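Asker: one predicted model, sequence on top.
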Amino acid sequence: MSTSYLSPSIIDSRTFRPRDNEMWPAHIVKAAAITEAVETLKLGAAGSNGRREGLIAHPASREPGIGLAPSTAVSYGVLLPGEKTQPRRTNASSFSIGIEGSAVAYVDDRKFSIAKWDGWNTPGMRIEVLENKTDKPFIYVTYSNAPFLQKLEVFYEEYNPPEASHISQTPEFADKLAKRARAKDMAGKPRVVGDTGAMLLPYEHLIDPDFIESRALHWRWEDVAPHMGLVRSLSQGYNGRPLWCLYNSATGSRNGTTFSFFATMTSAAPNFIGPVHRHVSSAINLILEGSGWSIVNGERIEWEAGDIMLSAPGWSPHGHAFGPQGAIVLTIQDHPLHIGAESLIWQEDLKNGPILSLGAQAGFETNISEFRKAE
């Protein structure tokens, strides 16, 4: 049946069927290819923005918004000794991790000394600068939600913004804000209409919403590492995942590292096998240490230290198994983005389990009580 129009620009839905979802296949980039790219990035001059970065493109990815997953751009960056990037701010948010060497990350009024496996977030519209004060190259990986914004045609980026554009609150600025008269307060509180919980909200609330400041945070590996043994101790029989989420409390019940992604550090014991499950959020695994294999949509993929892969395309059945030495894996997943959109459906048991909307209803349980007493 051909699509018909009721009038110009109005399609008759009785004759129109949107295309089916295009499920991306898993995709792995091996450590050797990454090393080759990084060595090439070290050559020649940095870009006009002071950066040397390589963007990983999934074979199914198309403009607008090139990424390793539909919502997620992954870039490998190199900062040579003495180099400093141009101040940049964008409405995209990001999480980055140091891979080799060290550097300083400046995010608005915060300064972080970044070492190997240290992670940090850069909230949207915060000015970021990276500087290498050492005599060795600094290698890092950045995960950004820029493709999501580019697909919406609303991505914003600028370099060398005016000093006044720093928006993190100093104590003085916070005090000034607390004392100001707000138009939203003059406009009044929400008004209840009817008996179902529906309300009316004045315009002033829309342009000056209450907020929780999302600041740049630093997860030092030396601070995180002592906690990894606790999750690694989970033996066969645990039906959850042996990981810690690098949590940013500003994200609240979204349980995110940013408002779009969570970053988790998995430390799996030798020969640990995780359950097969699926979710609409996409997951990207960076193998920091160890080896193993994954089954994604029925395809077996071997991985080892230094590899990066789209390990869980949205709604693809997948499971991961760890080798005889175990593994440490960084996972980036657009879980919080879907919670905010009320679209995060998840299924733990593919044979008989329910499909739940996480963040909108009670979720799943694990058997953690068999391994650990409540704290």
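Answerer: Sure thing, it's come through.

Asker: going forward, measure contacts between C-alpha atoms and count neighbours the same way
Answerer: Will do.

Asker: which parts of the stretch 151-300 of the chain are strands?
Answerer: With DSSP state E, counting those that start in this stretch, the ranges of strands along the stretch 151-300 of the chain come out as 157-159, 191-192, 199-200, 218-219, 243-245, 262-268, 278-279, 283-296, 299-304.

Asker: next up, a second structure to put side by side with the first:
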Amino acid sequence: MSTSHLAKSIIDSRNFTPRANELWPVHIVKAAAIFEAIEKLKLGPSGSNGRREGLVTHPASREPGLGLAPSTSVAYGVLLPGEKTQPRRSNASSFSLGLEGKGLVYVNNRVFSLSKWDGWNTPGMHVEVLENTSDTPFVYVTYSNAPFLQKLEVFYEEYNPPKNTQATARSENTEQSSKRSRAKEVAGNAKVVGDTGAMLLPYEHLIDPDFVESHALHWRWDDVAPHLGLVRSLSQGYNGRPLWCLYNPATGSRNGTTFSFFATITSVAPNFIGPAHRHVSAAINLILEGDGWSIVNGERVDWEMGDIMLSAPGWSPHGHAIGPEGAIILTVQDHPLHIGAESLIWQEDLKNGPIITLGAQAGFETNISQFRGGE
């Protein structure tokens, strides 16, 4: 490489002005537009992969990696009666929710029967197949971290992969490895260097890390719904958010539904006004029932049942208010992705509150004890 090329590759930071963050504005897609798109997806043949899907994108989104948020794609899909998708796997992970009709999903060696508002996750490199065995269309929405991988130019996807790529192969490998010494054990443990806690780790640990098996899980609405009354009872004056996280225990302290996203179900009483706050994780709200409004960066956005909205572009101050009928809202947020990167800064009190790195520091407290007697 010539000296001139090398010079162009090195930037003297003393003369370099860092790029300022350009926050995406709040963006809402109304229910009528979504319904119209779904009706169009029902027409004509399905794609070669057996899918009828349409991406919801933000006007600020650019290739590579189109999404409703920088790290998150949202796709509405339709399966007509008798249709079945081609087996697909990718290194992206996803969370999906049934919106209308009934269907089946096969994820590796698991099969879930799906109804309205049933949720499921598909871990990375798990083979997924969707099928509609009913006599009405099955409509669903899927949130994926594919845009994040596409921006890094590392997105991988294939259809009809060999059957030995499924979870049973991993289980067999795990069983076989338990009968022999692992290379990491032969290489030895980490070595402490110095007196600060720094360590050295052999290469064998890098290529054979300990892992927690990540499975596809099914959150049946019939199982979730009976628990919503508990959060809906949190009345005005509660300074948190009345919700349940659809938790995947494999994600551990990331508190995720997948390792990139959490999905929460908010069930909130009429006229509830939540506190204004901000965080670098991007939040996407799908209004399942009810109506209300949000204030995002000083802009008011009114929403109603069926709308989907990027309600919290990274680090934008925002707060939400609920209308007189109450609301049920699905929120998907790339919270776990930021916890893993130690980048999840959060400010719960915009006027005087500290900025905390959640997952790396002790978090905030709410006044939940006033509503549940400290239980």
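Answerer: That came in fine, so what should we check first? If you're wondering where the values come from, they're calculated on a predicted model, not measured in any experiment.

Asker: what does stretch 18-35 of the second structure contact?
Answerer: Outside stretch 18-35 of the second structure, the residues within contact range by Cα atoms under 8 Å, 6 or more residues apart in numbering are 58, 60, 296, 301, 303-316.

Asker: repeat that for stretch 183-197 of the second structure.
Answerer: Against stretch 183-197 of the second structure from outside (Cα under 8 Å, 6+ apart): 198-202, 204-205, 208.

Asker: let's go with 6 Å and repeat that
Answerer: Contact with stretch 183-197 of the second structure is made by 199-201, 204-205, as judged by Cα atoms under 6 Å, 6 or more residues apart in numbering.

Asker: cool, stretch 233-249 of the second structure as well?
Answerer: 231, 256-257, 263-266, 272, 366.

Asker: from these, pick the one nearest residue 343 of the second structure.
Answerer: residue 256 (15.5 Å; Cα to Cα).

Asker: and the closest one, what's its match in the first structure?
Answerer: In the first structure, residue 256 of the second structure lines up with residue 256, judged by TM-score structural alignment.

Asker: just checking, that match touches residue 263?
Answerer: No: when contacts are counted by Cα atoms under 6 Å, residue 256 of the first structure is not listed as touching residue 263 (7.4 Å).

Asker: and the gap between the nearest residue to residue 332 of the first structure once chain neighbours are set aside and residue 144 of the first structure?
Answerer: Once flanking residues are discounted, residue 332 of the first structure sits nearest to residue 263: 4.7 Å by Cα to Cα, 6 or more residues apart in numbering. Using Cα to Cα, to the nearest Å, residue 263 of the first structure is found at 12 Å from residue 144 of the first structure.

Asker: also residue 309 of the first structure?
Answerer: 16 Å.

Asker: cool, residue 231 of the first structure as well?
Answerer: Counting by Cα to Cα, the separation of residue 231 of the first structure from residue 144 of the first structure is 27 Å.

Asker: the more surrounded of those two?
Answerer: Ranked by neighbour count (other Cα atoms under 10 Å), residue 231 of the first structure and residue 144 place residue 144 first, with 23 against 17.

Asker: which residues does the closest residue in space to that one that isn't next to it in sequence contact?
Answerer: Leaving aside its chain neighbours, residue 144 of the first structure sits nearest to residue 94 (4.3 Å; criterion: Cα to Cα, 6+ apart). The contact partners of residue 94 of the first structure, by Cα under 6 Å, 6+ apart, come to 121-122, 143-144.

Asker: tell me which of these is nearest to residue 221 of the first structure?
Answerer: residue 121 (14.1 Å).

Asker: burial measure for the residue lying closest to that closest one once chain neighbours are set aside, as a count.
Answerer: Excluding the flanking residues, the one nearest residue 121 of the first structure by Cα to Cα, 6+ apart is residue 95, at 4.3 Å. Residue 95 of the first structure has 24 neighbours, counted by other Cα under 10 Å.

Asker: so residue 95 of the first structure sits against residue 119, correct?
Answerer: No: at 7.1 Å, residue 95 of the first structure does not count as touching residue 119 under the criterion of Cα under 6 Å.

Asker: mind listing the helices for the stretch 1-150 of the first structure?
Answerer: Using DSSP state H, counting those that start in this stretch, the helices of the stretch 1-150 of the first structure run over 31-41, 146-151.

Asker: do the same with the stretch 151-300 of the second structure
Answerer: Along the stretch 151-300 of the second structure, the stretches classed as helices by DSSP H, counting those that start in this stretch are 167-177, 183-187, 203-207, 221-224, 228-232.
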